[in-house]
Structures are given as C-alpha cells and as structure tokens.
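Chemist: A structural model of the following input is requested.
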Amino acid sequence: MKIILYQTDQSPPARAVKMVIYILGLDVEQRELHPVLREQDTPEMKKKNPMRTIPFIDEGDFRLSDSHAIVIYLVEKYGKNEHRHLYPKDVRKRANVNQRLFLDCGILFRQLQFIMGPVYQGQMSDIPNNIIRGIKTAYWMLEAYLNDTKFLADDVITLADICAVATVSSLDGLYPVDGERLPKTRRWLDTMQAQEFCKVKNEPGATQHVAYLKLCMEHNRHTQSKL
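Modeler: You can find the predicted model right below:
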C-alpha cells in the first residue's frame, strides 16, 4: 500500500520526514493536517495516532508516529546502499546518530515548543530571556558536538543532521545562530541549508513557520497593548 504522510509544511518534524522521503525518492501521498485547528484530534485521527502528533504515516496495516521513528523506519525499509550513511550499521556510529536524534527531540525541539505553545495561545508577544538562555545553551551543545566531526554524528550527513536542521532552521529565524560565537554551528547550518533536499523540502516551510510565529507575536503585542 502507498504510504500516506499526514503533515503540515510549518512543522519541523514533518519537514524532516519530507526531506528523507525526498532523498529516498519515495512516492508518498501527503495529507495536510492543521495542528492549530486541532485536526489531529478527530476521533478518526486519534484512533490512527493516539499521540496526536504531526507527522505520522499510515501504511495500511502499519501506522507510525514521531518523526525520528518514522525516518529510521523509512531508511531501514526503503533505503538503498547509497542511503546507508544516513543510519549506519556500525553500532557505535548508529549510537551517535541515535543520541543526536534524542538531542533534537529532547532539547532542540523543546526550545521551539516553549515558544510555539504560548505564542499560538496568545500569551507571548516577545521571546523572554529564560527561553533565549535555553536556546543559547542548545546552540552551544551543537557547537561542542561539531568539534570532532563535520556533521553532528559523523563526517557525512546522517538522520541526526536532517532532523536537527528542520528544528534549528525555525529557531534560527527567531533567534539567529551567532556566527562569530558559534562558527561551527553556523557553518553546519549553512551547509545543510545549501543541500538540495533542504532547499526543496525544508526552506519553504521554515520560512512560513517563522513568519507565522512573528505575525502571531505581533498580533499578541497589539492585543495586549489594548488591555
């Protein structure tokens, strides 16, 4: 059965999955879900995806949520020899990729969630200092991991880079990576954004995501000024 991907372009995790699909050359049906409108909360969607997160895939008798689990599954099942560097067989290399994937979901994306939730709920008009400190800390972690390798887990691009760039490209639009203080992170981000898969499947959605968040914050400032 043809894979159905439920996604929205503004979602960093969905963009990560779309980049992997593009790299693998898979023919996938895409269906739009709008998380702000809570379209993932319908009874049909909750049955398919109890986590109610975006993205998730439906392959008939098999469904899977969480972008990190999805990209691993897609590479393991559909990847060819030329794709093996994305999720290497070597146990230690794979462990490094996994750890950086956990870094993305547990630290990087959390910084973005600390912004998105309050902004969408009308509670945040500017990014507060405590969240900025968290973003800076996350960036410094990336800088440290890039001390020994060109990319986050190896000297070649892996799934860790693809997932992280989807997140960081949105964060960078809200609080830019300082190239003077974080030269390795800035170089990594620029290198990733120059990749064709990133230009085609990440850049448009990231631009929309950042613009929408900034628009919401401006709206929140305007609303709060009237109170």
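
Chemist: switch to C-alpha atoms for all contacts and neighbour counts from now on
Modeler: Noted.

Chemist: what comes up buried for the longest helix belonging to the chain?
Modeler: What stands out as the longest helix in the chain, according to DSSP state H, is helix 203-225. Of all the residues in helix 203-225, those buried under the rule 16 or more other Cα atoms under 10 Å are 203, 205-206, 209-211, 213-214, 216-221.

Chemist: Export those to TSV and append columns for distance to Thr167.
Modeler: Rendered in TSV, the data for the buried residues of helix 203-225 read as follows (distance: Cα to Cα, whole Å):
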residue	distance to Thr167
Glu203	11
Gly205	11
Ala206	9
His209	11
Val210	11
Ala211	15
Leu213	14
Lys214	16
Cys216	19
Met217	19
Glu218	22
His219	24
Asn220	23
Arg221	25
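
Chemist: what's the closest of those residues to Asp178?
Modeler: Minimum separation from Asp178 among the buried residues of helix 203-225 (Cα to Cα) is found for Val210, which lies at 17.6 Å.

Chemist: Which residue is the nearest non-sequential neighbour of Leu159?
Modeler: The spatially closest residue to Leu159, leaving aside those adjacent along the chain, is Leu86, at 5.2 Å (Cα to Cα, 6 or more residues apart in numbering).

Chemist: so where do the strands sit in the protein?
Modeler: Under the criterion DSSP state E, the chain carries strands at the ranges 4-7, 29-32, 56-58, 63-65.

Chemist: Can you name every helix or strand that the second one contacts?
Modeler: The reference is to strand 29-32. Contact here means 3 or more Cα pairs under 8 Å, 6 or more residues apart in numbering; DSSP states H and E; on that basis strand 29-32 packs against strand 4-7.

Chemist: The structure of the following sequence is requested for comparison with the preceding one:
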Amino acid sequence: MANKASSLVLYMNEASPPSNAVIMLGSKLGLQFDYKKPSLLTLEHKSPEFKKINPMGTIPVLVDGDFVVSESHAIMKYLLGKYGGDHQEKLYPSDVRTRALIDQSLFYDAGVLFVRLKAFALPTLLRGLDGISDTQKADIDEAFSVVEAYLQKNKYIAADHLTLADISLASTVAPIHAVYKIDEKRFPRCKEWLELLNKEEIFKEINEPGAALFANIMNMFWEKNKK
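Modeler: This next block holds a predicted model:
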C-alpha cells in the first residue's frame, strides 16, 4: 500500500499539460492535492515571490511538507517512489530495459515534444501570434513521427500496458491534437493510442478537459490576435 500523504500542495493550472500529467498520476495513486493556481497571464509564476518556491518560474511545483520539487517528470517519479505502493512496479517497472524506455520517453517529452508546444503557445499568449505557422506544424509532425515509432512494438509507449511514459507523452500530445489534428494516415498508431488512453478514467476526467481548455484558450487568443 502507498504511504499516506499528509499535505501535498500542487501549484498548477488546468490548461497546463505538465500540470495535468502530475494530476493524472496523483489520481491514479489516490492522492489528494491542495491546489494553488498562480495566474500565468499576469506572469505570477515569474514573480520574485514565486521564484523563491521554484527558481525556474514554472509550473507544476509540488510541496510535500518541507520538500519542494518542480518539473513534472521529476515530480511524477518522486510521487511514485514515495506514494506509489502497488502501482509503482506497473507504472515504472524495475526491469532495466523497460525503465530505460520509459525514461527515454520522459526526456523526449521534456526536451522535444513539449518544446514544440511551447513554440506556438507562448508567442500566442505573449507576442500576438495568430496561429500555428507551417514551420511549427512541420516541427510538430516530426515530433509525432517519433511517438509513432515508439508505438511500433507495443500498443502503449514503452510496454504492453500503461506506464509513466504514456501519462507524460499523452499530456502533451492531447492538447496539440486539440489544435492541430494528428494526421491519421501518417500517424495511425498515435491516433489509436490516444483513443485507447481516452477510455481510461484519468485521461477522460483530467487530460481531455485540460486539452479542450488549452485549445479554447489558444483559439480565443488567435482570434483576438488577428484583430
């Protein structure tokens, strides 16, 4: 059984893909978070006060008693290690090769895939971008091609069952798909994988609404920026 979490504070936003990855894992583990929601549009997360909590000035941030950790992938591995209980072996197996494939996907999400999302999201919110450019679309397709390749051996990203790799990558793929649809002919496994995940409660209740909210915000700003 997982250890009981006394007081977990999570700085987050419902439209933030990395926040939703942590929230999905928390739900899977039966954890309760005390949510704090800094205003991203007013750059509250870049304020000196917030940077005392997280010098990177990003969300999500987890506070567990006197311990603070930021960056969604680090948070998820921490939560699973401390509170994962019976879920730990399935979501982050001890088999060295499987774990390496999961880590590969976590690092890919952080270093490539989410960067492609930020490349259009931040300029939309902060610099008047009025839509995804052809270059940005090509970069996204290139990123999707890697996810497609990961899915050639299993119906999930790194194993024959759900792992942290799926929670991580789907939290980024879903909001991109909500504004720039996955090409089913080029990336059929990506589409099937996302549909498979969306049948699970944590994706249906957390990831899908988060992706829809992200899309609504993007579309609202694109309309506004065109004017």
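
Chemist: TM value for the aligned chains?
Modeler: Between these two chains, after superposing, the TM-score reads 0.94 (TM-score structural alignment, normalised by the length of structure 1); 222 aligned residues with a Cα RMSD of 1.1 Å.

Chemist: Asp104 of structure 1: which of the strands of structure 1 is closest?
Modeler: Sorting those by Cα to Cα, the top spot, which is the nearest, belongs to strand 63-65 at 15.9 Å.

Chemist: residues in structure 2 matched by the closest one, start to end?
Modeler: The counterpart of strand 63-65 of structure 1 in structure 2, using TM-score structural alignment, spans residues 68-70.

Chemist: that older thread, the strands of structure 1: which one's closest to Leu189 of structure 1?
Modeler: Smallest distance to Leu189 of structure 1 across those (Cα to Cα): 23.4 Å, for strand 4-7.

Chemist: Superpose on structure 2 and give me the mean offset of that closest one.
Modeler: Once the two are superposed, strand 4-7 of structure 1 sits an average of 0.4 Å from its aligned residues in structure 2 (mean Cα distance after the TM-score superposition for structure 1).

Chemist: can you name the residues of structure 2 that that strand overlays?
Modeler: Residues 9-12 of structure 2 are matched to strand 4-7 of structure 1 when aligned by TM-score structural alignment.

Chemist: Name the residues that touch that stretch?
Modeler: For stretch 9-12 of structure 2, contacts defined as Cα atoms under 8 Å, 6 or more residues apart in numbering pick out 19, 33-38, 59-64.

Chemist: 10 Å instead, please
Modeler: Around stretch 9-12 of structure 2, the neighbours that count as contacts under Cα atoms under 10 Å, 6 or more residues apart in numbering are 18-20, 22-23, 32-40, 45, 50, 53, 58-65, 68-70, 75.

Chemist: Tell me how many other residues surround the alignment partner in structure 2 of Asp190 of structure 1.
Modeler: With the correspondence set by TM-score structural alignment, Asp190 of structure 1 lines up against Glu195 in structure 2. As a burial measure, the neighbour count of Glu195 of structure 2 was computed by other Cα atoms under 10 Å and equals 13.

Chemist: do the same with Asp183 of structure 2
Modeler: By other Cα under 10 Å, the residues close to Asp183 of structure 2 number 13.

Chemist: For Ala143 of structure 2, see how far away it is.
Modeler: When distances are taken as Cα to Cα, to the nearest Å, Asp183 of structure 2 and Ala143 of structure 2 turn out to be 12 Å apart.

Chemist: Can you find the partner of Pro48 of structure 2 in structure 1?
Modeler: Matched to structure 1 by TM-score structural alignment, Pro48 of structure 2 sits across from Pro43.

Chemist: ditto for Phe120 of structure 2
Modeler: Under TM-score structural alignment, Phe120 of structure 2 pairs with Ile115 in structure 1.

Chemist: what's the closest non-adjacent residue to that match?
Modeler: Using Cα to Cα, 6+ apart, the closest residue to Ile115 of structure 1 is Ile127 (7.0 Å).

Chemist: Now do the same contact list for the aligned residue in structure 2 for the one you found.
Modeler: Aligned counterpart of Ile127 of structure 1 in structure 2: Ile132 (TM-score structural alignment). With Cα under 10 Å, 6+ apart as the criterion, the residues that contact Ile132 of structure 2 are 117, 119-121, 123-124, 179-180, 218, 222.

Chemist: can you give me the helices for structure 1?
Modeler: Across structure 1, reading from the start of the chain, the helices by DSSP H fall at 12-24, 43-48, 67-78, 91-103, 109-120, 129-145, 159-174, 183-193, 196-201, 203-225.

Chemist: No more questions from me, cheers.
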